[in-house]
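Peer 1: Sequence and predicted model, in that order:
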Amino acid sequence: MEQKKRILTGDRTTGRLHLGHYVGSLQSRVALQNDYDTFILLADIQALTTHFEKPELIHDSIYQVAIDNLSVGLDPEKVTILQQSQITAIAELTEFYSLLVSVNTLRHNPTIKTEAKAYGYDDLSFGFLGYPVSQSADITFCKADLVPVGEDQLPHMELTRKIVRRFNELYGASLPEPQAMLSKCSRLVGLDGNAKMGKSLGNALYLSDDAATVEAKVKRALTDTTRISVKDPGHPDVCVVSKYHEIFNPTEHANICEMCKSASIGCVACKKQLAAVLNGLLDPFREKRAYYESHLGEVRDIIMAGSAKANLIGNETMREVKEAMHIAL
């Protein structure tokens, strides 16, 4: 039997996941779990690069992010869910790889620059500046073949590939060069019309939101600001609610747009329809979430078992790496 290719993906543990994460990655993970050897990284080290002063948030989020992944349909019998800080090979490879990357290369990484600006960082910490190196260790400790990414993460992937090539050239090692699996999903705009739904932007619909919260948030979502009365024709192309219908209610989207343009439906009714559709999507997730939230010991066992499996794989990678570097005794 042909061995399945390995995927490495994951989430920063800085809070619960939202619909943007579902559209951008979680939905795809569920679809891929039968065909690939999938590793889901709970990226608590990376979370600490921006939230090191909030250890209680990181701790809670390790559980909550794991539950979010499990609630949408990821099967712990098919995927490996692991905690980044528990994998010793990641720490070791980060140290080795850091010798092969210049500070200037990291400073000019476009994602680093964008995120530093977003967080208001002028004086970057060593950990924040070097987290792309740590990401390279995440990907290669288990010799992942593929990494699902959005276009904004492609610079990180190219850096990983350069590090691997340089390492192999120097030491004659044979670490595989991972390939990017570019996400086909569009980015979900925030409820306020912001180009991105984000935890820190206050514009997110969380996978853990209850039905009443979803209804309340959708009720506040940005619509066509030029439409004053229900009798006025609307412009669905500038309406956030319309964009959500397109993604989550595709069979009705065209009809809703036509009714909007002809003033046959008002924004209140349109939002009610969307809230019903979203709650229909989230209801089975809520049922699974309720189970895991009442069985946190089981969630911990899943994480610990996945981390133990990952450590066995990582230890073998490090044995090969250290032999290639001639530092194994």
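Peer 2: Thanks, I have it.
Peer 1: From now on I want contacts and neighbour counts done on CA atoms only, so please keep to that.
Peer 2: Noted.
Peer 1: show me the contacts for Leu278.
Peer 2: Shown in contact with Leu278 (CA atoms under 8 Å, 6 or more residues apart in numbering): Val214, Phe248.
Peer 1: again, only this time at 10 Å
Peer 2: By CA atoms under 10 Å, 6 or more residues apart in numbering, Leu278 lies in contact with Leu19, Leu205, Leu207, Ala211, Val214, Glu215, Val218, Tyr244, His245, Phe248, Asn249, Lys272.
Peer 1: and if you look at Gln86?
Peer 2: Leu42, Asp44, Ile45, Ile303, Met304, Ser307, Ala308, Ala310, Asn311.
Peer 1: Count the residues that sit near the nearest residue to the second one once chain neighbours are set aside.
Peer 2: Leaving aside its sequence neighbours, Asp44 sits nearest to Thr13 (CA to CA, 6 or more residues apart in numbering; 5.3 Å). With neighbours defined by other CA atoms under 10 Å, the count for Thr13 comes to 27.
Peer 1: I'd assumed Asp68 was in contact with Thr13.
Peer 2: No. Between Thr13 and Asp68 there is no contact under CA atoms under 10 Å: 11.1 Å.
Peer 1: Put this next to the first one:
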Amino acid sequence: MSEPTSTRTSYDTSQRRSDELWEKIQKDPSGLRMLTGDRPTGALHIGHYFGSLRNRVRLQDVGIETWVLVADYQVITDREVIGDIRGSVRELLTDYLAVGLDPERSTFFAHSAVPALNQLMLPFLSLVTQPELERNPTVKAELAAAGKSAMGGLLLTYPVHQAADILFCGGNVVPVGRDQLPHIEQTRVIARRFNERYADGDQVFIEPDALLSEAPTILGLDGEHKMSKSRGNTVMLRMDETETAKKIKKAKTDSERVITYDPENRPEVANLLTIAAQCLDRTPESIAEEIGDKGSGTLKVMTAEVLNEHLAPIRARRHELEQDPEYLFSVLRAGNERANEVADATLARVREVMGMVY
């Protein structure tokens, strides 16, 4: 089924803005501030790494000011059992620093530690309607994934919370995949409406742009879904070489002897080729041609070897970081302090333009 014309038009517009943003990044990244982050649900896997983490590090390294959100409040949006959040935050910070996100150049902060950020949800909620929130595809997808029929209030307002995450710090670059575009568009709408309704058109909030990811989607080792901890189809960054080799060996492939890169008809084989290609900075097609008729066993051995080699320095750094959890939390506390300064200033400006300074 083809996409509705309005959807295609919206995507085309977002793609054009993203292309313009990439051009600016390459010419002069000054003035750009990236907001990115994850829910702390435990350690990360290679789907996170190849899909987003590596790109975040590249953007940080070219000079974009980087803000990294530990979205702990999002853990409670769609689940009743939250588990060990502190332990999950520690694991998340360990992976962040191990892959190369640098506390000297990036600000790490947590939802629950920045009250003024969350307070922005109140005026922002006045700018959106219930049908607008209910139409958000991510909200509907999260509800379905949680297996619930009734939507909780926090999940319903998830897009507004995300808008507060981006706008409080003046984020104008948000790296996302295509499926996250509705969130960015909702944030743009909230910024525009706030400026028009409460600030007489003055630009209190800048409308952010999505930086559409060029990174591939890494499927789980079952070849049927995105890599997901809940499905057990992952290679975790924290795994050692032996565990990784065992995981790759069990990965689903097919019975064809000749290896070809055909994502549509041979997704499981294509996925292993994609992982190997990302490690070697080559095309999946060239690796498939090299393996030829040597079969999926050879493909699996090669993928495990190059993946372990690629992840070796990350795992070594991760091992060092695990020895000093207090350092990890000190990084977060320092980032929380900076985030609070910025959020307090933003909220003060919002109260001023709304006439709520007494």
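Peer 2: That came in fine, so what should we check first? Since the model is a prediction, treat every value here as computed from it, not as a measurement.
Peer 1: Most neighbours among the contacts of Gln86 of structure 1, which one is it?
Peer 2: Leu42 (26 neighbours).
Peer 1: neighbour-wise, which of the contacts of Leu278 of structure 1 leads?
Peer 2: Leu207 (26 neighbours).
Peer 1: mind checking what that residue lines up with in structure 2?
Peer 2: Here Leu207 of structure 1 is matched to Leu237 in structure 2, going by TM-score structural alignment.
Peer 1: re earlier: show me which of the contacts of Gln86 of structure 1 is closest to Asn104 of structure 1.
Peer 2: Ile45 (22.5 Å; CA to CA).
Peer 1: Surely the closest one and Gly130 touch.
Peer 2: No. If you go by CA under 10 Å, Ile45 of structure 1 and Gly130 don't touch, sitting 11.5 Å apart.
Peer 1: Now do the same for Leu305 of structure 2: its match in structure 1.
Peer 2: Careful, residue 305 of structure 2 is Glu; it's not Leu. So, by TM-score structural alignment, Glu305 of structure 2 is matched to Ala276.
Peer 1: what's the mean deviation for the one helix or strand its match maps to versus structure 2?
Peer 2: Assigned by DSSP states H and E, Ala276 of structure 1 falls within helix 267-293. After superposition onto structure 2, the mean distance of helix 267-293 of structure 1 to its aligned counterpart is 1.1 Å, using mean CA distance after the TM-score superposition for structure 1.
Peer 1: The equivalent of Glu91 of structure 2 over in structure 1: neighbouring residues, count only.
Peer 2: Superposed on structure 1 with TM-score structural alignment, Glu91 of structure 2 falls opposite Gln64. Per other CA under 10 Å, the neighbour tally for Gln64 of structure 1 reads 23.
Peer 1: Can you verify my assumption that Gln64 of structure 1 contacts Glu293?
Peer 2: Yes. With contact defined as CA under 10 Å, Gln64 of structure 1 and Glu293 form a contacting pair (8.6 Å).
Peer 1: what residues do those two have in common as contacts?
Peer 2: Common neighbours of Gln64 of structure 1 and Glu293 (CA under 10 Å, 6+ apart) are Val299.
Peer 1: Thr242 of structure 2 contacts Ala304, correct?
Peer 2: Yes. Using CA under 10 Å, Thr242 of structure 2 makes contact with Ala304 at a distance of 9.3 Å.
Peer 1: between those two, which one's more packed in?
Peer 2: The neighbour comparison of Thr242 of structure 2 against Ala304 (other CA under 10 Å) goes to Ala304, with 23 against 10.
Peer 1: burial count for the nearest residue to His161 of structure 2 once chain neighbours are set aside?
Peer 2: Leaving aside its sequence neighbours, His161 of structure 2 sits nearest to Met121 (CA to CA, 6+ apart; 6.1 Å). When neighbours are defined as other CA under 10 Å, Met121 of structure 2 has 19 of them.
Peer 1: Also the one 5 residues further on?
Peer 2: Under the neighbour criterion other CA under 10 Å, Ser126 of structure 2 is assigned a count of 11.
Peer 1: hang on, it packs against Thr157?
Peer 2: No. Counting by CA under 10 Å, Ser126 of structure 2 stays clear of Thr157, with 11.5 Å between them.
Peer 1: Distance of Asp262 of structure 2 relative to Leu272 of structure 2?
Peer 2: Distance, Asp262 of structure 2 to Leu272 of structure 2, using CA to CA, to the nearest Å: 11 Å.
Peer 1: re the thing from before, Leu281 of structure 1: which of the contacts of Gln86 of structure 1 is nearest?
Peer 2: Using CA to CA, these come closest to Leu281 of structure 1 at Leu42, 24.2 Å.
Peer 1: residues contacting that closest one?
Peer 2: 9-13, 61-63, 65-66, 81-86, 303, 307.
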